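S.K.: Only the shape, not the letters, is given here:
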């Protein structure tokens, strides 16, 4: 059994009897240097071990240690090591003794209902992950890694038109050195910030700022592209057919600008995607679009399907936007699709449409022709300019 004890900034003094007894009875005490320093020398005879970098070797060793106790911050199951251990060893081999999280304390100090406040963790992660959560009036609590965290968040907000947002820096929550500084992203003072701090935001936008939603169908000009992009209207319908659910993985085969993979990941923070693109310039563009639109975790595989699909994690959904006429591509996608998975493929040429027509005859599913016209100037008047018709084939594999 591995015991995980959550610590507040008040350290040993804030622990209850059960947490103190667990630490006193430990044979091995594991934690970060700051956490270990919060436990008095006479509180336990345990062998103290600080986390190495990377943590993996000690994480693997923990189940075999005698009476191990792991120290963590606040609630270990909220973006903490407790959640990591639960995935690795299972809940039955874990005992967790939590303390109030920085999220709970921040909401309490500010009087924000926790159910209406979103938590975003940027600890060890790119700041751009905050972007999909930004919306006028939205309240956010943001975990940051170090003393530059508040400044990095403020810089991102200013860059994307959210400079007027109320920004609160909460230092050493729950400890003797607790301090709260209320300002805006535009006016954040260039004064030192404590290493241990949390950021709270109430989002406000500058005039003229274009706010991008999480729903599919972002404007085409939100992307850097060379024309190889699934257009806005078709993209919204494609994402609807793919049906992203939280935590699912998408293969975007022949990704082009990566718009389908990007909007799949924007649909939910837990969603994952792999973009497969044979051209190096387009693969680089996919990565840039992913970062710009707040999903820097999108994995880009530079290679040509079907060979580039070998060894990839099995997907919950597959979009094939390019390469349908390459022998073996559609067969490899159908083979990789899991029970309950969805496959969507689109065609704009007669040759690729023939591939989809044959696939529909062989496997069933739904075949749809999409036609869109946009109003554009014609001399001094306005007329409808048709876009190229799009044929879409959708197949859903029954759940086991």
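M.R.: Yes, it's here. This is a predicted model, so every value here is computed, not measured.
S.K.: Please count neighbours and contacts with C-alpha atoms only from this point.
M.R.: Will do.
S.K.: For stretch 268-283, measure first residue to last.
M.R.: Counting by C-alpha to C-alpha, to the nearest Å, you get 23 Å between the two ends of stretch 268-283.
S.K.: wait, stretch 93-108
M.R.: Using C-alpha to C-alpha, the gap from the first to the last residue of stretch 93-108 comes to 32 Å.
S.K.: for stretch 373-386, same thing?
M.R.: Criterion C-alpha to C-alpha; first-to-last residue distance in stretch 373-386 is 4 Å.
S.K.: Then stretch 342-352?
M.R.: 19 Å.
S.K.: Same question for stretch 92-99.
M.R.: Counting by C-alpha to C-alpha: the opening and closing residues of stretch 92-99 are 20 Å apart.
S.K.: Now do the buried residues in that stretch.
M.R.: Buried residues in stretch 92-99, counting neighbours by 16 or more other C-alpha atoms under 10 Å, are found at 96-99.
S.K.: Could I get these in TSV, plus columns for distance to residue 138 and secondary structure?
M.R.: Rendered in TSV, the data for the buried residues of stretch 92-99 read as follows (distance: C-alpha to C-alpha, whole Å; DSSP: H, G, I helix; E, B strand; the rest coil):
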residue	distance to residue 138	secondary structure
96	31	strand
97	31	strand
98	28	coil
99	26	coil
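S.K.: Go through those residues and say which is closest to residue 396.
M.R.: For the buried residues of stretch 92-99, the closest approach to residue 396 (C-alpha to C-alpha) belongs to residue 96, at 40.3 Å.
S.K.: ok, and here's another one to check against it:
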């Protein structure tokens, strides 16, 4: 009996070639061969213009907006040998991600070029692993605010020639005017240049749109210091009194336990502090805050911009009526509206197995609801009390803030996850594993 030969894997449908400002001269032989042999060449106008006449394939510029056009454009050239041009490393804030989502990894061959971050760090002597990177390509400049800490080094990927001035303005507004800025243009190309100054005194007009900004963060002595963990000063927020205060906020974020990529529903947003500090824990954390008062909703958006998380989604309107169409959360925080009929049940039902719910209240009526929920679902019911030292005549005494009752609970797991969890070894006090 003759065995059939093993099936050979299909060749990749698309090759993605990273190209730098040095153009054709900076490409290795393997990349050049792919571009010469391609029947269809897809890329930006600038990238396509870097190719010589020996690349005879049909040149197709990306339309705008790019991301929604990817599936249709690839489908239109199915069966052809396609090469896609990308700036630098296609998998570093590049088109590689979108192509992988559409085609899958097996249908792609990716030939990366050094990224602009690698070039920039090489030019100014910064270790890549110690350098934070913030992209403003297609994103608001306010994202940078969350990365600003005294003494840190940050590389900003610019959207265009106006980005350096916008970054300098944001740094001044955030109290980081003394920060040193270096704008590195056309990295790796024949026209490479470096412009330098401080955010307080940025003297340069818009230059080359292909640039990266190196920021050495320096905070003014009077600027408000914002740490990297939950519990920012109350003065970091604009509010009308509807604010989860600093110490309770830190305790609340501790039990909400945000993890990278997770989504929070913040019900009764107030000033947005819980959702904002959830998102500040990691750049991939997401949050939706629901606030019925339009003025407060507007204030939440303003606070989110100032504190570096402009992607916070604010839904203006009452809960639970506005919850039905929201994506499934990993965690829910209820900071207001507990006595609204159906709110607590709606939030509980929306959680997937393993999801967390935390609710805070200062009223007896809402406390009774939390006590009943605790009896039904378990979890932990605690009372948080904070007192501040204040002058009492010529002495000092304690002024007690209203105590906060907090219920926190994890929705039970089901199926194989529950069985696995049941067999996990218990963690004993003092066990630091």
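M.R.: Yep, it's here. Here the structure is a predicted model, which is why all the values come from computation and not from measurement.
S.K.: circling back to that earlier point, including distance to residue 71 of the first structure, could the buried residues of stretch 92-99 of the first structure go into TSV?
M.R.: Written out in TSV, the entries for the buried residues of stretch 92-99 of the first structure read as follows (distance: C-alpha to C-alpha, whole Å):
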residue	distance to residue 71 of the first structure
96	10
97	10
98	10
99	11
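S.K.: what residue of the first structure takes the place of residue 164 of the second structure?
M.R.: Aligned counterpart of residue 164 of the second structure in the first structure: residue 150 (TM-score structural alignment).
S.K.: close enough to count as contact, its match and residue 169?
M.R.: Yes: Residue 150 of the first structure lies in contact with residue 169 (C-alpha atoms under 8 Å); the separation is 6.9 Å.
S.K.: now, the most widely separated pair of the buried residues of stretch 92-99 of the first structure?
M.R.: Pairwise across those, and taking C-alpha to C-alpha, the largest span is found between 96 and 99, at 9.8 Å.
S.K.: Pull up the overlap in contacts between the two.
M.R.: 5-6 (C-alpha atoms under 8 Å, 6 or more residues apart in numbering).
S.K.: And the strands in the stretch 101-250 of the first structure?
M.R.: Secondary structure of the stretch 101-250 of the first structure, counting by DSSP state E, counting those that start in this stretch: strands at 117-121, 139-143, 166-171, 179-184, 197-202, 249-253.
S.K.: which residues in the first structure form helices?
M.R.: For the first structure, applying DSSP state H gives helices covering 17-24, 33-37, 56-61, 81-89, 102-110, 149-159, 232-242, 259-266, 280-292, 329-336, 350-363.
S.K.: looking at those, which is buried most?
M.R.: Mean neighbours per residue, mean count of other C-alpha atoms under 10 Å, is largest over these for helix 259-266, with a mean of 28.
S.K.: What is that helix packed up against?
M.R.: Helices and strands touching helix 259-266 of the first structure, as assessed by 3 or more C-alpha pairs under 8 Å, 6 or more residues apart in numbering; DSSP states H and E, comprise helix 232-242, strand 249-253, strand 272-277, helix 280-292.
S.K.: and that helix, how far from the second structure on average?
M.R.: Following the fit onto the second structure, the mean deviation recorded for helix 259-266 of the first structure is 0.4 Å by mean C-alpha distance after the TM-score superposition for the first structure.
S.K.: check contacts around residue 308 of the second structure.
M.R.: Shown in contact with residue 308 of the second structure (C-alpha under 8 Å, 6+ apart): 142-147, 280.
S.K.: which of these show up in the first structure as well?
M.R.: Contacts conserved in the first structure for those, using both residues aligned by TM-score structural alignment, their matches' C-alpha atoms under 8 Å: 142-146, 280.
S.K.: could I get these as JSON lines with distance to residue 30 of the second structure?
M.R.: Conversion of these to JSON lines gives the following (distance: C-alpha to C-alpha, whole Å):
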{"residue": "142", "distance to residue 30 of the second structure": "40"}
{"residue": "143", "distance to residue 30 of the second structure": "37"}
{"residue": "144", "distance to residue 30 of the second structure": "37"}
{"residue": "145", "distance to residue 30 of the second structure": "41"}
{"residue": "146", "distance to residue 30 of the second structure": "40"}
{"residue": "280", "distance to residue 30 of the second structure": "42"}
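S.K.: Just among those residues, which is most surrounded?
M.R.: Going through these with other C-alpha atoms under 10 Å as the criterion, the one with the most neighbours is residue 144, at 25 neighbours.
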